[in-house]
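# Build me a model:
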Amino acid sequence: MKRHAPATERNRQPIADVLRGVLPERGLVLEVASGTGEHAAYFARAFPALRWQPSDGDPEALASIEAWQADSGAPNLLPAVLLDAATETWPIGRADALLCINMVHISPWAATVGLMRGAGRLLRPGAPLILYGPYRRAGVPTAQSNEAFDESLRGRNPEWGLRSLEDVAAEAEANGLRFERLLEMPANNLTLLFRRA
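Down below sits the predicted model:
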């Protein structure tokens, strides 16, 4: 029932370091596509003044998230909710920050469109949307490991694959989110920071 993603142990501390300078001091963080639940358990302990709301569109992922939650002992880690980013109806009406790790490339483009619409609805002005994962950038060569990863993803599902940073930023802008900055992360990943206008 409890799933494990090896990349989580490698990337959780670098992501937490970025979050430390971006998340509000208090409030609700909605994590979209929480996957195994390992990040949620780790970040809830790292940021005890924030309420951490994990979510996922896969019922099996929810079971894993709940198992990690039970072991975490973090009182600020809320029960996981079923949330399909591509849909118009989300089970959460307001959040003080949105975090989405490694979903944009492992889902159809409709999920990214839905994520941006949801962030535009849920976030107050100035609140952050933080994305983490590999992206393509105009004028910047893509790492060979990311090219191989993209090929592997498209082999599993032709609707998946690395997205263009410019396309993601345009979709964000169309939903009232302005691109603030990107941060280079380990293993050829990026953190993208947007804020609700």
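# Going by C-alpha atoms from here, please, whenever you check contacts or count neighbours.
Fine.
# what's the distance between Ser107 and Gly114?
Ser107 sits 11 Å away from Gly114, going by CA to CA, to the nearest Å.
# in the protein, which spans are helices?
With DSSP state H, the ranges of helices along the chain come out as 6-20, 38-46, 59-72, 109-122, 144-156, 165-174.
# ok, and which of those helices has the densest surroundings?
helix 38-46 (a mean of 22; mean count of other CA atoms under 10 Å).
# How about the contacts made by Leu192?
Ile130, Leu131, Tyr132, Phe179, Glu180, Arg181, Leu182, Leu183 (CA atoms under 8 Å, 6 or more residues apart in numbering).
# Could you do Ala197 as well?
So, once contact is read as CA under 8 Å, 6+ apart, Ala197 ends up touching Pro125, Gly126, Gly176, Leu177, Arg178.
# One more, please, to line up against the first structure:
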Amino acid sequence: MSENKPYSQACENNKQVILEKLTAVFTSPGTVLEIGTGTGQHAVHFARHLPHLTWQPSDHPDNYQLCLPWIEDSGLDNINTPLALDVNQSNWNLPPINGVFSANTAHIMSWEDVKAMFRGVSAHLQQGEAFCLYGPFNYNGQFTSASNQQFNRYLKQQNPAMGIRDIEDLKEVADQNELVLEADFEMPANNRVLIWRRL
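Presented below is the predicted three-dimensional model:
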């Protein structure tokens, strides 16, 4: 790894277990939008191991170029140029996409941003296409671990608008946007992969 590359230890820790789930979901050739690409470590790993896919990185306009060192060093031709994406924009200005992936975004975004993300995802997916959302989630208003509760406290100290989201609230928003929860996989470190399918 060159010194100028941004680095996330969490990405390194979880990229392989997430890939196993994505391999089973994104089986057909197409373009997958990643919301919140961050360092680009996930984008490179998934594009390398899923060569039938074109990976479309995106991130907040203030952050979307962070991933460029990883993408440029990868030499992969199935990763598109990263896009600046504000989920609250009514027009996301995307190329045609066939799936969406996002990791560790729902607890960083405000709740209004989370709702906007679901609206935008639904608007860009066709019937039967998938939205894979990775991260920590609560169930019936309860934390799944003490470490998640501590993490949520830390998030709230950084910004009161952040926080671990409740699965029931997400289901309600998804229902309003013609997305149904098809699968909910337990992952290491008290995280989940939620597979939403466009109706």
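# Could I get the TM-score for this pair?
Scored against TM-score structural alignment, normalised by the length of the first structure, the superposed chains reach a TM-score of 0.95; 196 aligned residues with a CA RMSD of 1.3 Å.
# give the contact list for the aligned residue in the second structure for Ile65 of the first structure.
Superposed on the second structure with TM-score structural alignment, Ile65 of the first structure falls opposite Cys67. Cys67 of the second structure is in contact with Pro6, Thr37, Gly38, Thr39, Gly40, Gln41, Pro82, counting by CA under 8 Å, 6+ apart.
# Chain neighbours aside, what residue packs nearest to the last one?
Read it as Pro82 of the second structure. Of all residues not flanking Pro82 of the second structure in the chain, Pro57 sits nearest, at 4.6 Å (CA to CA, 6 or more residues apart in numbering).
# Could you do the first one as well?
If the residues on either side of it in the chain are set aside, Pro6 of the second structure comes closest to Thr39, at 5.5 Å by CA to CA, 6+ apart.
# ok, the one you found to Cys132 of the second structure distance?
19 Å.
# now Cys67 of the second structure
20 Å.
# Also Asp184 of the second structure?
Counting by CA to CA, the separation of Asp184 of the second structure from Cys132 of the second structure is 10 Å.
# ok, now Val44 of the second structure?
17 Å.
# Give the aligned equivalent of Pro24 of the first structure in the second structure.
In the second structure, Pro24 of the first structure lands on Thr27 (TM-score structural alignment).
# Pro14 of the first structure too?
Pro14 of the first structure maps onto Val17 in the second structure, by TM-score structural alignment.
# do Gln144 of the first structure as well
Using TM-score structural alignment, the partner of Gln144 of the first structure in the second structure is Ala146.
# ok, now Pro186 of the first structure?
Using TM-score structural alignment, Pro186 of the first structure sits opposite Pro188 in the second structure.
# How about the contacts made by its match?
With contact taken as CA under 8 Å, 6+ apart, Pro188 of the second structure is in contact with Asn14.
# how about a cut-off of 10 Å?
With contact taken as CA atoms under 10 Å, 6 or more residues apart in numbering, Pro188 of the second structure is in contact with Asn13, Asn14, Val17, Ile18.
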